[in-house]
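# Give me a 3D structure for the following:
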Amino acid sequence: MKLYRKYLAKLANKDEVSASAKEAVREDPESVVWSKLSDDRAQEIMEKIKIRYPEVYDLIVKELYRAIKQGIVNELDGLTLLSIARNIGLDIRPDLRIRFVKNGKEVDMKEYLGK
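Below is the predicted model of the structure:
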């Protein structure tokens, strides 16, 4: 009876391992990384990396995916992604945006200045 339980436990463990391996194969690393981008700036920087450095983009996605799966990274904001890009030597410059916020709402310059 003990041998039978061990055999069933081994089969169950084998099924779990193969199921998780199949699940990992079906999961697209790029979509996982893009789902963890927390703001518009991060998406903009990833798009610029993809366009200007396609060979490096694949490596970045692969490493970020690995860090996400290991639990090292929960989400990525634009500043973090920009510092990663600059630390590996990529010349990425985000678009300059000037926003005027008055009472918690984004307004144009005339309304902000009170004219």
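
# make it CA atoms for all contacts and neighbour counts henceforth
Fine.

# gap between residue 100 and residue 22?
For residue 100, the distance to residue 22 (C-alpha to C-alpha, to the nearest Å) stands at 49 Å.

# More neighbours: the two, which one.
The neighbour comparison of residue 100 against residue 22 (other C-alpha atoms under 10 Å) goes to residue 100, with 15 against 11.

# In contact with that one, which residues?
By C-alpha atoms under 8 Å, 6 or more residues apart in numbering, the contact set of residue 100 is 106-109, 112.

# In helices, which of these fall?
109, 112 (DSSP state H).

# before we go on, could you also do this sequence so I can check it against the first one:
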Amino acid sequence: MLKKIMLRIGFIAAISLVSNGAYAADVNNGKTLHQTKCYQCHAEKSGLGNGDIIYTRSDRKVKDIKRLKSQVGMCNTQLRLDLFPEDEADLVAYLNQQFYKFK
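Take a look at the predicted model:
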């Protein structure tokens, strides 16, 4: 029981750190997560076998950092990727650095 409580407290603390901007994103972890959790689905969705093309297409949905965060969160929830909030932040940081270049 105590272990569950401690895990829940840790999860809440992580959410607080990420949402307050106190978490320093790990771009390398974001890259790893992208390769293991995102790339294959995006490659299949593109129909071209290239999972990166979804980020660079002219009709992309993501136009700013807020939408990027929202999209990563939506994929995590709908596809049950089991990413923690800091993993989402790492993934957003990687995608932004690699493809979007939002400020």
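
# Mind checking the TM-score on these two?
Laid over one another, the chains give 0.31 as their TM-score (TM-score structural alignment, normalised by the length of the second structure), with 47 aligned residues with a C-alpha RMSD of 3.6 Å.

# wait, is residue 101 of the first structure part of a strand?
Yes: assessed with DSSP: H, G, I helix; E, B strand; the rest coil, residue 101 of the first structure lies in a strand.

# Now do it: how many residues are near it, please.
Residues contacting residue 101 of the first structure under the criterion other C-alpha under 10 Å number 13.

# Roughly how far does the residue lying closest to it once chain neighbours are set aside sit from residue 113 of the first structure?
Using C-alpha to C-alpha, 6 or more residues apart in numbering and skipping the chain neighbours, the partner closest in space to residue 101 of the first structure is residue 107 (5.9 Å). Per C-alpha to C-alpha, residue 107 of the first structure is found 10 Å from residue 113 of the first structure.

# more crowded one of these two?
Higher neighbour count among residue 107 of the first structure and residue 113: residue 107, with 14 against 10, using other C-alpha under 10 Å.

# What residues of the longest helix seen in the second structure count as buried?
Secondary structure assigned by DSSP H gives helix 2-19 as the longest helix of the second structure. Within helix 2-19 of the second structure, the residues that count as buried by 16 or more other C-alpha atoms under 10 Å are 14-15, 18.
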